[in-house]
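Chemist: sharing a sequence plus its predicted fold:
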Amino acid sequence: MAAAGWAPPRLPGFILTERLGTGTYATVYKAYRKTDTREVVAIKCVSKRSLNRASVENLLTEIEILKTIRHPHIVELKDFQWDSDHIYLIMEFCAGGDLSRFIRMRRILPEKVARIFLQQLACALKFLHDHNISHLDLKPQNILLSTPENPQLKLADFGFAQYMSPWDEKHVLRGSPLYMAPEMVCCQQYDARVDLWSVGVILYEALFGRPPFASRSFAELEEKIRSDRAIETDLVVEAVKKDQEGDASAALSLYCKALEYFVPALYYESDARRKEAIRAKVGQYISRAEELKALVTSSSKSLLQQGNPARELLREMAKDKPRLCAALDVASAAIAKEEEGKDDNDTLKLYQHSLGELLLLLAAEPAGRRRELLHAEIQALMARAEYLKDQMKMREAQSMGKEALAEPVRSTCTLQ
């Protein structure tokens, strides 16, 4: 039901219920059609009294655009009506809320989820640009999700949208500052490509939980965008913190994860000064990661070489269990391969195979001394497997970073 003091207006043919959101001149309600189907819709109620000349033009453009386009990743305008007080836009209802809330609830999104959302957003944006339409207010709050589970992205709120050919240039300030392209923020002429900048900011926020240029004022935002200073990710901030606290293992892992994001940025940055700033950061992180790696490797090897003193006892107690003996043999082969420094991928597969078997056997093992020993052995093998996996990731990240640093400076137009 609607909150007290926010009684929804009455619209023939519909029952308006809870308030979904409020903007500058409109309030959106969840509603049901008064028909046998009881179709659920969202109704955007625009108060006529709140409209000025500019907002009337924006509203008319929004209705015109939404009435003429249909796309699976753009929210559908089903109808519009009006009375003496309001104009009503009857929209497709998206039960999953908006992308901003989705990110906040999860803090950050896994890369595979962000990739799917970005593909869907790019699909919608290409459709709009093919029809010479620019959204001009792309942000997570204006991206809806069809359902809470396995959601489809739906681009919404076309209040600032404009018909713009790719070569058209505008200078009117539109949109939300955190997601505006530099041309807008710096009050320069811009064209349809400003939507692409907003997509990049949205992707960054999905992966890191906040926009790249979060600022307390418009002036501070403009200064950050004009600056050549490379963006510090939360990963780097946390890595430095862990480094200062003496947690070498955590700091090393975070530095290497940060490199996974900075290396692609180094490849594709076209501005020479920004590219050089990122290059300096990558070199700095690689250097510190190598120092930390030496510390972590030394202490981890010492710990792992102590082994599991109960391993042989477990073997003795497993003689009547051929499947358990076989799984322990595979684990021993993995340990031997690791200590010999042989192929890490093969070693990791052996660890994973043995652990898969041992976990199944643990689930069926009755309480007793053998179960306790088996549990301890599984924990020890998991520690070795995780250590090996971390080493492989670290080497890969450092290798990527060194390759990127060795690359000659080149224009992005040569990249395929």
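Modeler: Happy to help now that I have it.

Chemist: every contact and neighbour count from this point should use C-alpha atoms.
Modeler: Will do.

Chemist: which element is Lys242 on?
Modeler: In this structure, Lys242 sits in helix 234-244 according to DSSP states H and E.

Chemist: hold the first one in mind and look at this next one:
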Amino acid sequence: MAAGFAPPKLKDFILTEKLGSGTYATVYKAFRKTDSREAVAVKVVSKKSLNKSSMENLLTEIEILKTVRHPHIVQLKDFQWDSDNIYLILEWCSGGDLSRFIRSRRILPERVARRCLQQIACALQFLHERNISHLDLKPQNILLSGNVLKLADFGFAQYMSPWDEQQALRGSPLYMAPEMVCRRHYDARVDLWSVGVILFEALFGRAPFASRSFAELEEKIRSDKPVELPSGVRVPPDCRDLLLRLLERDPDARITFEEFFLHPFVDLEHMPSVDSLQTAKALVLQAVQKDQDGQRSAALSLYCSALEHFVPAIHYETDRQRKEALRQKVNQYVSRAEELKALVKSDNKISFEEAKCTRNILTEMSRNQPRLLAALELASTAVAREESGAEDSDTLDLYQQSLGEMLLALAAEPQGRRRDLLHSEVRKSSSHYVSVLCSRVHVQVSLC
């Protein structure tokens, strides 16, 4: 390194290569001067470069990072200062940033983009609960440590209640929400727009409003034309729904934080975590018990639920030998689930005609209950789709809607012949629903 560009001296650390620099700060890789030689990142902020606003931002960044501890947020280990600089000693993330990760692969497979999104959402949920807004979310500010993502660079972050409004321009134009780019009052919801841009870039290799200049970017964002997904690239319906709701220009029409955290594509319940394996083991024990008792449909449902937690458990495991042993065990459960699926399908085929007859009688007995009639019609449509081989999300939705209505009707139905028929219809529709739900067991486990 040339003498004029030597890194500053710091008492307890040896600063080495420069990782990046901005208007106010330069980041170096460093090692602690102890036997452990712990690697850290040191953010060096020149006092001369700070004005009143940037000093306030730096103090807020330190205050926020001192108080937050989360597996998906970069940890502030310490901060120091001398006559020239302020130093933030941060957790070292060896995998670079998400921007480089996306560029190296051009686009990310949907399953990989989803894993990234889950980790970002988990960190955002933690921040949102503490009224903290990042305000500069972009792939360059999301670091990788192994296969773990961590939000970094809280230089623009603020404590903001959902109703607090700001007007200062913050962040990077390509990832800024329209209300910020157009210099209107904005609030915490700008972070949701930024998440949408990041997901769009991960899936399609470019930001939705990629432009050659800020003027061109502003013109695209000011347009009333809805954001469109690139043609020729297929994304699942729930992913498409989330993207378009995040990339809603009007913040009042944009998905809310609560809706985002509960969205089926985000699916925080099944994100890889320290609890994934224990949850999976508990479910598989129940599945084995139901299997031994001859309750095929219930066993299949529990095996599928267990697999939804085993897949993230495999993803979470870092030890190669344990990961491989776990994968082999899961493959055994997959094989049994496939056997059960075939048996349940066979049972369902035998019961198709019998169920149709029961449904016809029940329909005749329910002419005075339009909601129940509509539910029976939905069930008939779902069965017809399943018989034709359409075991997709639309078929699942039809079964789910019809079951919801039939269960409500069953709860209100007095003892008698119609109640018995309705109970039978619910039981058989539930079995069909489980069969369709579990039809993609191999797809799920291949994601390991």
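Modeler: Good, I have the coordinates. If you're wondering where the values come from, they're calculated on a predicted model, not measured in any experiment.

Chemist: contacts for the next helix or strand after the helix holding Lys242 of structure 1, please.
Modeler: Next helix or strand after helix 234-244 of structure 1 toward the C-terminus (DSSP H and E): helix 248-268. With CA atoms under 8 Å, 6 or more residues apart in numbering as the test, helix 248-268 of structure 1 has contacts from 233, 235-236, 238-243, 275, 278-279, 282, 285-286, 289, 292-293, 295-296, 390, 393-394, 397-398, 400-401, 404, 412.

Chemist: just how off-centre is helix 248-268 of structure 1 within its chain?
Modeler: 16 Å (CA atoms, centre = their mean, to the nearest Å).

Chemist: likewise stretch 13-24 of structure 1?
Modeler: 29 Å.

Chemist: the longest helix seen in structure 1 to helix 248-268, inter-axis angle?
Modeler: What stands out as the longest helix in structure 1, according to DSSP state H, is helix 369-406. Using axes from the mean of the first three to the mean of the last three CA atoms, to 10 degrees, the inter-axis angle of helix 369-406 of structure 1 relative to helix 248-268 is 40 degrees.

Chemist: tell me which other helices or strands helix 369-406 of structure 1 touches.
Modeler: In terms of contacts (3 or more CA pairs under 8 Å, 6 or more residues apart in numbering; DSSP states H and E), helix 369-406 of structure 1 is packed against helix 248-268, helix 272-305, helix 311-317, helix 344-364.

Chemist: tell me which of those sits most buried.
Modeler: helix 248-268 (a mean of 20; mean count of other CA atoms under 10 Å).

Chemist: could you give the angle of it to helix 272-305?
Modeler: Put simply, helix 248-268 of structure 1 runs at 150 degrees to helix 272-305, going by the same axes, to 10 degrees.

Chemist: tell me the angle of helix 248-268 of structure 1 relative to helix 234-244?
Modeler: 150 degrees.

Chemist: okay, stretch 181-194 of structure 1 sits on what stretch of structure 2?
Modeler: Mapped onto structure 2 using TM-score structural alignment, stretch 181-194 of structure 1 covers residues 177-190.

Chemist: buried set for the matching stretch?
Modeler: Ala177, Pro178, Glu179, Met180, Val181, Tyr186, Asp187, Ala188, Arg189, Val190 (16 or more other CA atoms under 10 Å).

Chemist: got it, and stretch 59-66 of structure 2?
Modeler: In stretch 59-66 of structure 2, counting by 16+ other CA under 10 Å, buried: Thr60, Glu61, Ile62, Ile64, Leu65.

Chemist: just curious, which of these is nearest to Ile86 of structure 2?
Modeler: Comparing the buried residues of stretch 59-66 of structure 2 against Ile86 of structure 2 with CA to CA places Ile62 closest, at 10.7 Å.

Chemist: would you mind giving the secondary structure of that closest one?
Modeler: Classification of Ile62 of structure 2 using DSSP: H, G, I helix; E, B strand; the rest coil returns helix.

Chemist: tell me the first helix or strand C-terminal of the helix or strand encompassing Leu60 of structure 1.
Modeler: According to DSSP H and E, Leu60 of structure 1 maps onto helix 53-68. Downstream of helix 53-68 of structure 1, the next assigned helix or strand under DSSP H and E is strand 77-82.

Chemist: can you list contacts of that following strand?
Modeler: Strand 77-82 of structure 1 is contacted by residues Ile63, Leu66, Lys67, Ile87, Tyr88, Leu89, Ile90, Met91, Glu92 when judged by CA under 8 Å, 6+ apart.

Chemist: hang on, the earlier thing: the helix holding Lys242 of structure 1 - contacts with which helices or strands?
Modeler: Using 3+ CA pairs under 8 Å, 6+ apart, helix 234-244 of structure 1 sits against helix 248-268.

Chemist: rerun that using 10 Å as the cut-off
Modeler: Contact partners of helix 234-244 of structure 1 among helices and strands, from 3 or more CA pairs under 10 Å, 6 or more residues apart in numbering; DSSP states H and E: helix 248-268, helix 272-305.

Chemist: now distance to Ala54 of structure 1 too, for these, in TSV please.
Modeler: Below are those laid out as TSV (distance: least, CA to CA, whole Å):
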stretch	distance to Ala54 of structure 1
helix 248-268	39
helix 272-305	38
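
Chemist: so which pair among the buried residues of stretch 59-66 of structure 2 is furthest apart in space?
Modeler: Of all pairs drawn from these, the widest gap by CA to CA lies between Thr60 and Leu65 and measures 8.5 Å.
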